[in-house]
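Enquirer: Sharing a model that was predicted from the sequence below.
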Amino acid sequence: MHQLKTGTLYIVPTPIGNLLDITYRGLEILKNVDLIVAENIQHTNILLQKFNITNHLVLMNKDNENQKSDNLIKKLQAGVSIALVSNAGTPVINDPGFILVKKCYFFNIKVIPLPGACAAITALSASGLANNRFCYEGFLPSKKTARCNLLLSLKNETRTIIFYESKYRILQSMEDIIDQIDKNRYMVIAREITKKWESIHRDKAHLMLKWLKEDKCRYKGELVIIIEGFKKILKHNVSKKVWDTFCLLRDVLSLKKSVTLTAKIHQVSKNNLYQYAIKKDSDNT
């Protein structure tokens, strides 16, 4: 472990459920910095006690962030090393800390981020949905009108979309996703990631809502919603002649073979035909 740099802010991710997910480097920094800035001192103490770490903690939440940031900047300028943590996951992502980090750059104070846990990325990696391009939207608005407006604005978003949601609003939000985006859009709900009751369920939106309503336990705890991006299908690219050939072949062959043979017979795009066939199947479900 290299000696900590004085007057430096370290951004230290903490576990999102399983305390063993903390990194060795994260533990070393929490042990050796001059003080730890925490969103909830009692919550952070659970982690510190688990690894026998004793250090000075300072509370900084969304209510006192402006005032605390000014005080912390003075300490950093005086050479104090500080670790910033949130209740769980990577600090600043939907958690307090943005103002402090921004002021650090204004006062030329070094900021060193550590890699670590993040519920959105962890869930995305196991979603089975495209993950090369995605957008993170944080928590959905609590008010229905604002929530619906946001969802409608994302209807044609081609990237995979990630939200956080509360167990208290998930059913209402699912209804709005169906109404404003698409009842047949594939999505994933990841619950209690890394914890004992972790579950990851993937289905079309309208089937997902039905699945949730069958058992309240399916939406208890921390929830990540991941929605498949919009896929534009140019229907006029598949002529009636091509589609008729495909349907005849599909009666006796697999989807893949039917697409391959139809594309070869008519010299059309195999990928476009495949996407069109998938879309037609979704519409009829």
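Expert: Perfect, I can see it now.
Enquirer: C-alpha only now, for contacts and for neighbours.
Expert: Noted.
Enquirer: which residue ranges form the strands in the stretch 51-200 of the chain?
Expert: 57-59, 82-84, 110-113, 134-139, 160-165, 186-191, 199-204 (DSSP state E, counting those that start in this stretch).
Enquirer: Any chance of the ones you listed in a markdown table with mean neighbour count and distance to Glu222 as columns?
Expert: Formatted as a markdown table, the strands of the stretch 51-200 of the chain follow (neighbours: other CA atoms under 10 Å; distance: least, CA to CA, whole Å):
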| stretch | mean neighbour count | distance to Glu222 |
| --- | --- | --- |
| strand 57-59 | 17 | 23 |
| strand 82-84 | 27 | 22 |
| strand 110-113 | 14 | 24 |
| strand 134-139 | 16 | 11 |
| strand 160-165 | 21 | 8 |
| strand 186-191 | 24 | 6 |
| strand 199-204 | 16 | 11 |
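Enquirer: In CSV: the ones you listed, plus distance to Ile265.
Expert: What follows is the strands of the stretch 51-200 of the chain, written out as CSV (distance: least, CA to CA, whole Å):
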stretch, distance to Ile265
strand 57-59, 69
strand 82-84, 62
strand 110-113, 56
strand 134-139, 36
strand 160-165, 34
strand 186-191, 31
strand 199-204, 33
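Enquirer: Between those strands, which one is closest to Leu72.
Expert: Closest approach to Leu72 among the strands of the stretch 51-200 of the chain (CA to CA): strand 82-84, 8.4 Å.
Enquirer: packing partners for the closest one?
Expert: When contacts are defined as 3 or more CA pairs under 8 Å, 6 or more residues apart in numbering; DSSP states H and E, strand 82-84 packs onto strand 8-11, strand 35-38.
Enquirer: okay, pairing it with this:
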Amino acid sequence: MHHSLLLGVFMTTGTGTLFVVATPIGNLQDISPRALEVLRSVALIAAEDTRHSARLMQHFGIGTPMTACHDHNERDKGERLVARLLAGDDLALISDAGTPLISDPGYHLVRQAREAGVRVSPLPGACALIAALSAAGLPSDRFAFEGFLPAKSHGRRQRLQALADESRTWMVYEAPHRLLECLDDMCEILGAERRVVLARELTKTFETLRSAPIAELADWVRGDSDQQRGECVLVVEGASVAESEEVSGETLRVLDALLQELPVKQAARLAAQITGERKNQLYQLALDRGTKNA
């Protein structure tokens, strides 16, 4: 088994450890000393794309063998990798950029390792969605991540419609060639004034963070083709929550009565069935009233 001083915090057992290692999303200086030590020390690195990651390894002089673990082979490859872990080898899992499993492969390997009783240890680091949220200037005490929206317009519009009443800040990744279409669909479904932050090429030379109402942001992207290149995160302002006076007194009485007997989610669902109000609206209202009455 391969060990180092930095890995010595883990008790030696008969099995190895699977390290889930975050790598830079652009600026190579964002890799941590601990991540470098682990990548040098493990027996094997499971990479989303070995050719892509070879450049990172070459830059830091890391000669650890690599094997491909991607969407198309992950289930089968996972069994062989878990066998090596059970035999005592330490392995590292990396994606092309950022934190593995966040809209990237790795879930099946991690699950197989855990089910086999193998220790799985995360090495935190760069993550595009968290980096975007931290600089967006939108509420971040509660937020939702929706990954990539469907590539085709119909599916994308359906998903946006389902998110229209979401009161938390929410985020999506979007391919650059679909960015403008996505913003136009958002404008139509969410309204022209909903605020969105475009976080593009984070940590890279042409990093852009632009905050504006959707219609204004779409026009800006339309007028500058450079903004339709590179990795994109969209951070979307949550829907405004209806104030209690916008809901009838009868609805509030029903909701409050149900909250006395039921958890918030069930109370909101039943109140929506009884009153005909939107479930998402009543759920947020129930959360707010539960906090105030606590």
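Expert: Yep, that arrived. Fair warning: this is a prediction, and the values are worked out from it, not measured in the lab.
Enquirer: TM-score of the superposed pair?
Expert: Comparison of the two superposed chains (TM-score structural alignment, normalised by the length of structure 1) gives a TM-score of 0.81, and 237 aligned residues with a CA RMSD of 1.3 Å.
Enquirer: Who are the contact partners of the alignment partner in structure 2 of Asn87 of structure 1?
Expert: Under the alignment (TM-score structural alignment), Asn87 of structure 1 pairs with Asp96 of structure 2. Residues near Asp96 of structure 2 by CA atoms under 8 Å, 6 or more residues apart in numbering: Thr23, Ala47, Glu48, Asp49, His52, Ser53.
Enquirer: Mind picking the one among these that's closest to Ser211 of structure 2?
Expert: When those are ranked by distance to Ser211 of structure 2 (CA to CA), Thr23 comes first, at 26.8 Å.
Enquirer: Could you count how many residues lie near the closest one?
Expert: 28 (other CA atoms under 10 Å).
Enquirer: one step back: please identify which of the helices and strands packed on strand 82-84 of structure 1 is closest to Thr122 of structure 1.
Expert: strand 8-11 (18.5 Å).
Enquirer: which secondary structure elements does that closest one contact?
Expert: strand 82-84, strand 110-113.
Enquirer: Recalculate using a threshold of 10 Å.
Expert: Judged by 3 or more CA pairs under 10 Å, 6 or more residues apart in numbering; DSSP states H and E, strand 8-11 of structure 1 is in contact with helix 24-32, strand 35-38, helix 65-77, strand 82-84, helix 98-106, strand 110-113.
Enquirer: Could you tell me which residues within stretch 106-126 of structure 2 count as buried?
Expert: Within stretch 106-126 of structure 2, the residues that qualify as buried are 106-110, 112-113, 118-120, 123-126, counting by 16 or more other CA atoms under 10 Å.
Enquirer: which residues of structure 1 does that stretch align to?
Expert: Under the criterion TM-score structural alignment, stretch 106-126 of structure 2 matches residues 97-117.
Enquirer: for the helices and strands packed on strand 82-84 of structure 1, which one ends up most surrounded?
Expert: strand 8-11 (a mean of 24; mean count of other CA atoms under 10 Å).
Enquirer: if we can go back for a sec, so which of the strands of the stretch 51-200 of structure 1 is nearest Ala277 of structure 1?
Expert: strand 186-191 (15.6 Å).
Enquirer: on average, how far is the closest one from the matching bit in structure 2?
Expert: Taking mean CA distance after the TM-score superposition for structure 1, the mean distance separating strand 186-191 of structure 1 from the aligned residues in structure 2 is 0.5 Å.
Enquirer: starting at the chain centroid, how far to that strand?
Expert: 10 Å (CA atoms, centre = their mean, to the nearest Å).
Enquirer: Can you check which part of structure 2 it sits on?
Expert: Counting by TM-score structural alignment, strand 186-191 of structure 1 corresponds to residues 195-200.
Enquirer: hmm, back to that, export the contacts of Asp96 of structure 2 as CSV, with columns for distance to Val221 of structure 2.
Expert: Listed next are the contacts of Asp96 of structure 2 as CSV, based on distance: CA to CA, whole Å:
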residue, distance to Val221 of structure 2
Thr23, 29
Ala47, 33
Glu48, 31
Asp49, 31
His52, 29
Ser53, 31
